[in-house]
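Trainee: I would like the atomic coordinates for the input below:
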Amino acid sequence: MGTAGEIGFKLTESHDVQDLEECGLLHPALDQVYQLVRRKLIDYFGDTLGQMLQSVTIRGAIGAVSNAATGIAPNAVKAVPTLLILNARPGSMMENPHQLAQELMTIAPGIVGVIIERVGGRYGRVFVGQEFLTDVVLGRRFRISADSFFQVNPIQTSVLVERAMAALEPQRHEIVLDGYSGVGLFSTFLASQCARVIAVESQPSAVMDARAGCALNNQNNITALEGTLERILNQLHYRRERIDIALVDPPRAGCHPKALQALQTMAPRAICYVSCDPSTLARDIATLCSGGRYRLVSAQPVDMFPQTYHIESVALLVRVGKWQ
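Mentor: This is a model prediction of the structure:
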């Protein structure tokens, strides 16, 4: 959202905002929400819009209403469960944010919650309705809080999961590590094919979502731990717990160097590295393969963000020999 009241996307390598009345990239139902919310905010704030709001995020659980075979809703404009997250501009003083949140709840079909962050004065944070969505991937349900990360391309998310599972080939007797596990996207599918999953995530809301997901999917062999991967791995090693295989899905910055070192020490037979940045993926693979401890077997790109240069990758590394 621009300081002059523009509502749209930021321009490449800039803080300027391109004003958009509609967005052809969005699912039709979410574009409908966007258009209605856009008009509401313009009417509500008038000339002060750019002074009051910094950003608006629309999150939709498209998988919850999609056809499993195509990923597209049978009715293109069928309402999609949606969260609206508004970030107030620092220093702004919104007179009645609760009223705005209540009005936005009814502005379009499918809106299940409205959250206004960083509201000045006595409010701080205002929300009405739910603070989370429930989405579906390959028949599994996931709770996703407003502060938790989740993939935005429902069709390719399924592909990403399938490629990771095919690469790692978990066995029924194995204990699996899911590092940077988020709301439990990979943990949920790993748990159905192995003895136990140890999921490690530092974002508190995502850990809570992962634990809620265990109940949603009736799974009792996932342990969701809150903390940094390097710290938890060191604790597991100290307790002499074993990890047979590992999957890591770090943010763009890649894995923490101490996490890579701890992974080498734990020595799982295979590591599946899911990456959203080829440069940090290459750096971390070089570290894991240093000293001849692991070797890279495969790397499969997955186009999660069509019409952009961003790419997801699923890389498989296997342990060389039986060193410890």
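Trainee: drop to CA atoms for contacts and neighbour counts, all remaining ones
Mentor: OK.
Trainee: does Glu21 sit in a helix, a strand or a coil?
Mentor: coil (DSSP: H, G, I helix; E, B strand; the rest coil).
Trainee: what's near enough to touch it?
Mentor: Contacts for Glu21 were tallied using CA atoms under 8 Å, 6 or more residues apart in numbering; they are 7-8, 35, 38.
Trainee: try Ala167
Mentor: Applying CA under 8 Å, 6+ apart to Ala167 gives the contacts 272, 315-316.
Trainee: which residues in the stretch 1-150 of the chain form strands?
Mentor: 8-10, 17-19, 53-60, 82-88, 111-119, 124-129, 132-137, 140-145 (DSSP state E, counting those that start in this stretch).
Trainee: Could you do the stretch 201-324 of the chain as well?
Mentor: In the stretch 201-324 of the chain, the strands defined using DSSP E, counting those that start in this stretch lie at 222-226, 245-248, 270-275, 294-302, 312-319.
Trainee: a markdown table for those strands, including mean neighbour count?
Mentor: A markdown table is the format used below for the strands of the stretch 201-324 of the chain (neighbours: other CA atoms under 10 Å):
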| stretch | mean neighbour count |
| --- | --- |
| strand 222-226 | 21 |
| strand 245-248 | 24 |
| strand 270-275 | 25 |
| strand 294-302 | 16 |
| strand 312-319 | 22 |
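Trainee: For those strands, give me CSV that also has distance to Arg59.
Mentor: Formatted as CSV, the strands of the stretch 201-324 of the chain follow (distance: least, CA to CA, whole Å):
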stretch, distance to Arg59
strand 222-226, 24
strand 245-248, 24
strand 270-275, 22
strand 294-302, 22
strand 312-319, 20
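Trainee: Quick one: closest of the ones you listed to Ser145.
Mentor: For those, the distance to Ser145 is smallest for strand 222-226, at 15.7 Å, taking CA to CA.
Trainee: so what does the closest one touch, helix or strand wise?
Mentor: Judged by 3 or more CA pairs under 8 Å, 6 or more residues apart in numbering; DSSP states H and E, strand 222-226 is in contact with helix 185-191, strand 196-201, helix 204-216.
Trainee: want to put them side by side, so please do this one too:
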Amino acid sequence: MSKRKNKTYKTNKNNTNLSRKRNTKNSPPASSRGQKNMTAEVTCTGLTNEGKGLAEWKGKQLEVPQLLPGEKAEVTVTKQGKFENAELKRVIESAEDRVEPPCPYYYECGGCQLQHMSNNAQAGFKQKTIDSLMKPFRKPNPILMMDHPYDYRNKSHTTFGTNQQRQVIGGLYAQNTHEIIPIDRCLIQDPKADEIVETIKDYMRNSKMQPYNEDTGRGFLRHVLIKVGKVSGEIMVVLVAASSEFKGKNKFVKTVRAAHPEITTMLLNVNKRDTSVVLGDQEKVLFGKGTITDTLCGLKFEISAKSFYQINPSQTEKLYGKAIEMAELTGKETVIDAYCGIGTIGLVASKEAGKVIGVELNKDAVKDAIRNSKRNGVKNARFYKGDAGEFMVEMAARGERAEVVIMDPPRSGSDEAFLSSVAKLKPARVVYVSCNPDTQARDLKYLVKHGYKVEEIQPVDMFPQTYHVESVAKLTRK
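Mentor: As a prediction, the model looks like this:
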């Protein structure tokens, strides 16, 4: 793993120096932004739900990234208008839970927020966070952590550009900026993906392939998306380009595949829009069948470039296993899989349910779910494009019943229209899978007010080294 020359992290027990040089070529000087920088010495008293340290300063509460409870530190406070932003400059007295982050890009990237915490400290922080959020309902189970909390991401996304010397670079955007941090190895994603990206960088440096420039609108390659089948070993490489005209594509495919014969498919995705959305609508297969397959909970799933598939399969199996256990299926129940996506949890449930009905607004995801159902020989699952809430209201109006509703909404949680449809359908059990316990707690409050009781809550560490916590809750009708 190569380390950046401009990084000067020095750590010992009582003095951790976190000052570093940042690439500020795209940033105006502080004076032009009306900012005022001050240095302050603070003591951390706790953590936010995002893992930032809390500290008092001049009667105000600062949120300081990478600061741990009990630590005394020197911070830089940037005042802009009514707001103060704080950045950790130097740890004067370290906590026992502090460790040296193994990633050399940790303090610049922002993709991980907890690498400065020991694994036990991360578990304690996440447990405390979800215990606090779920206190109105019941005490959650101990969080299910990951044995090896690295290399778990089966999907990687690299952005390409040039540095000040006009050399090709690839990496991730620094937090809250469009400044690319050149990264050779991301410790939380599959190592194979990083190796492939390095080969693509070398190809670009030795050929005339140019990265896309957001300011000028010139250049070809914007991003590279890689998906890895953790069980199957199949690998998909998606080039996201600003043009459909790919000169030398045969040479590119041949070169990259010669270095990485494990690649089973390559695609060209065209995105001409000035947007933060990575993938465009136009897609062309360069090699292979355009999809990969992987196995989850004993079932095979076909994954396309745009398919949603859980990022951490090993932890997903723990999460889904717990969700199916909470559903208490006997082989007779009708199960609604709301927000079903490509059908993963619904198809897993089909092995123990009488009938599964999956509902999803994304038509492409529904097509994938139907294909996955056929691939696995599942006869008792049907998938429909539509709004799951409206679907359940119509079921209730027809006098139809479902004993179990499994819901896995986006980070924003559910809305009142959907939750009210659950109340109207009156399933005996609701299994709520959530990637955001904040919105889950809000939605549980609604369901409790409308006839349900929270019986069990199981947190799962789906995204080690980050502050995110996945949670599954079981509710029964009173």
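Trainee: Superpose the two chains and report the TM-score.
Mentor: For these two chains in superposition, a TM-score of 0.84 is obtained (TM-score structural alignment, normalised by the length of the first structure); 300 aligned residues with a CA RMSD of 2.3 Å.
Trainee: Which one of the contacts of Glu21 of the first structure is nearest to His310 of the first structure?
Mentor: Each of the contacts of Glu21 of the first structure was checked against His310 of the first structure using CA to CA; the closest is Gly8, at 20.1 Å.
Trainee: The closest one corresponds to which position in the second structure?
Mentor: Counting by TM-score structural alignment, Gly8 of the first structure lines up with Gly171 in the second structure.
Trainee: OK, contacts around the spatially most central residue of the first structure?
Mentor: Nearest to the geometric centre of the first structure sits Phe150, at 2.0 Å (CA atoms, centre = their mean). Listed by CA under 8 Å, 6+ apart, the contact partners of Phe150 of the first structure are 144, 182-183.
Trainee: isn't Arg401 of the second structure right next to Arg429, touching?
Mentor: No: with contacts counted by CA atoms under 8 Å, Arg401 of the second structure stays clear of Arg429, the gap being 11.9 Å.
Trainee: follow-up on the earlier one: of the contacts of Glu21 of the first structure, which count as buried by neighbour count?
Mentor: Neighbour counting with 16 or more other CA atoms under 10 Å marks 7-8, 38 as buried within those.
Trainee: which residue numbers in the second structure go with stretch 296-311 of the first structure?
Mentor: Under TM-score structural alignment, the match for stretch 296-311 of the first structure is residues 454-469.
Trainee: ok so, going back, which of the strands of the stretch 1-150 of the first structure sits closest to Gln235 of the first structure?
Mentor: Closest approach to Gln235 of the first structure among the strands of the stretch 1-150 of the first structure is made by strand 140-145 (27.8 Å; CA to CA).
Trainee: For Leu296 of the first structure, find the nearest of the strands of the stretch 1-150 of the first structure.
Mentor: strand 132-137 (28.3 Å).
Trainee: Relative to the second structure, which residues correspond to that closest one?
Mentor: Matched against the second structure by TM-score structural alignment, strand 132-137 of the first structure falls on residues 291-296.
Trainee: ok, back up a step: how far out from the middle of the chain is the match of stretch 296-311 of the first structure?
Mentor: 13 Å (CA atoms, centre = their mean, to the nearest Å).
Trainee: What's the end-to-end length of that stretch?
Mentor: For stretch 454-469 of the second structure, the separation between the terminal residues is 19 Å (CA to CA, to the nearest Å).
Trainee: correct me, but Ser373 of the second structure touches Ala381?
Mentor: Yes: the criterion here is CA under 8 Å, and Ser373 of the second structure meets it with Ala381 at 7.2 Å.
Trainee: secondary structure element for Glu317 of the second structure?
Mentor: For Glu317 of the second structure, the element it lies in under DSSP states H and E is helix 313-327.
Trainee: Off-centre distance for that helix?
Mentor: Distance, centroid of helix 313-327 of the second structure to centroid of chain: 18 Å (CA atoms, centre = their mean).
Trainee: what does that helix correspond to over in the first structure?
Mentor: By TM-score structural alignment, helix 313-327 of the second structure lines up with residues 154-168 in the first structure.
Trainee: Quick check: buried residues in that stretch?
Mentor: Judged by neighbour count (16+ other CA under 10 Å), stretch 154-168 of the first structure contains these buried residues: 154-158, 160-161, 163-165, 167-168.
Trainee: Which residue comes closest to the counterpart of Leu267 of the second structure in the first structure once chain neighbours are left out?
Mentor: Counting by TM-score structural alignment, Leu267 of the second structure lines up with Ile115 in the first structure. Of all residues not flanking Ile115 of the first structure in the chain, Phe127 sits nearest, at 4.2 Å (CA to CA, 6 or more residues apart in numbering).
Trainee: isn't that neighbour right up against Val119?
Mentor: No: assessed by CA under 8 Å, Phe127 of the first structure is found out of contact with Val119, at 10.9 Å.
Trainee: So those two - more neighbours on which side?
Mentor: Val119 (24 against 19; other CA atoms under 10 Å).
Trainee: Would you confirm that that one contacts Asn96?
Mentor: No: look at Val119 of the first structure against Asn96 with CA under 8 Å: they stay out of range, at 9.9 Å.
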